[in-house]
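Trainee: Sequence first, predicted model second:
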Amino acid sequence: MLEKITTKLRMVNVGAVKPEHFNDSSYEDLKEIYELVNRKDNFSPSEMQAIVEEIGNLKK
């Protein structure tokens, strides 16, 4: 899921988002982000920033 999210958002620093950075308790939240990212084709810069911030908040 994380690889798909980083690819779709064209994130440059993909090393900052690795599966080992997240607890199992973050799975449902990451799944929601994944589903959101898959529903849309384009993201505004503010949407991208909000998604990346939310992913950062889920890290251990």
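Mentor: Received, thanks.
Trainee: Every contact and neighbour count from this point should use C-alpha atoms.
Mentor: Fine.
Trainee: burial of Leu9, as a residue count?
Mentor: By the measure other C-alpha atoms under 10 Å, the count of residues near Leu9 is 19.
Trainee: Now do the same contact list for it.
Mentor: 37, 43, 48 (C-alpha atoms under 8 Å, 6 or more residues apart in numbering).
Trainee: hold the first one in mind and look at this next one:
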Amino acid sequence: MHNLEEPNRENLEYMIDSIKTKLRMASGAAMQPSHFQLDQYEDVKDLYDHVAGKQNFSISEVEALVSELGRLRTSAT
């Protein structure tokens, strides 16, 4: 079990991979955990908490979440 209150690379990678799996992202290969920086940990954790807390997502919700991940990814490079 991960202690996600502790910002570290392993937890960041776990959260990104979990989000991709839960959203069944077709373009998941393009969204690598290495594209995110630790200074974005809280933003990624907020997304993770939201995704982990829901069973189903509408298409528009998935698009919005993927867009937010993309925004975080873009600002990380």
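Mentor: Structure's in. What do you need? These figures come from a predicted structure and were not determined experimentally.
Trainee: now what about the TM-score between them?
Mentor: Comparison of the two superposed chains (TM-score structural alignment, normalised by the length of the first structure) gives a TM-score of 0.93, and 60 aligned residues with a C-alpha RMSD of 0.7 Å.
Trainee: thinking again about what came up before, looking at the contacts of Leu9 of the first structure, state which has the most neighbours.
Mentor: Val37 (19 neighbours).
Trainee: Now that one: closest residue in space, sequence neighbours ignored.
Mentor: Ile5 (6.5 Å; C-alpha to C-alpha, 6 or more residues apart in numbering).
Trainee: Which of the contacts of Leu9 of the first structure fall in helices?
Mentor: 37, 48 (DSSP state H).
Trainee: what residue of the second structure matches up with Ser44 of the first structure?
Mentor: Matched across to the second structure, Ser44 of the first structure falls on Ser58, judged by TM-score structural alignment.
Trainee: go on, Gly15 of the first structure?
Mentor: By TM-score structural alignment, Gly15 of the first structure lines up with Ala29.
Trainee: ok, so what distance separates Pro19 of the first structure from Met1 of the first structure?
Mentor: 9 Å (C-alpha to C-alpha, to the nearest Å).
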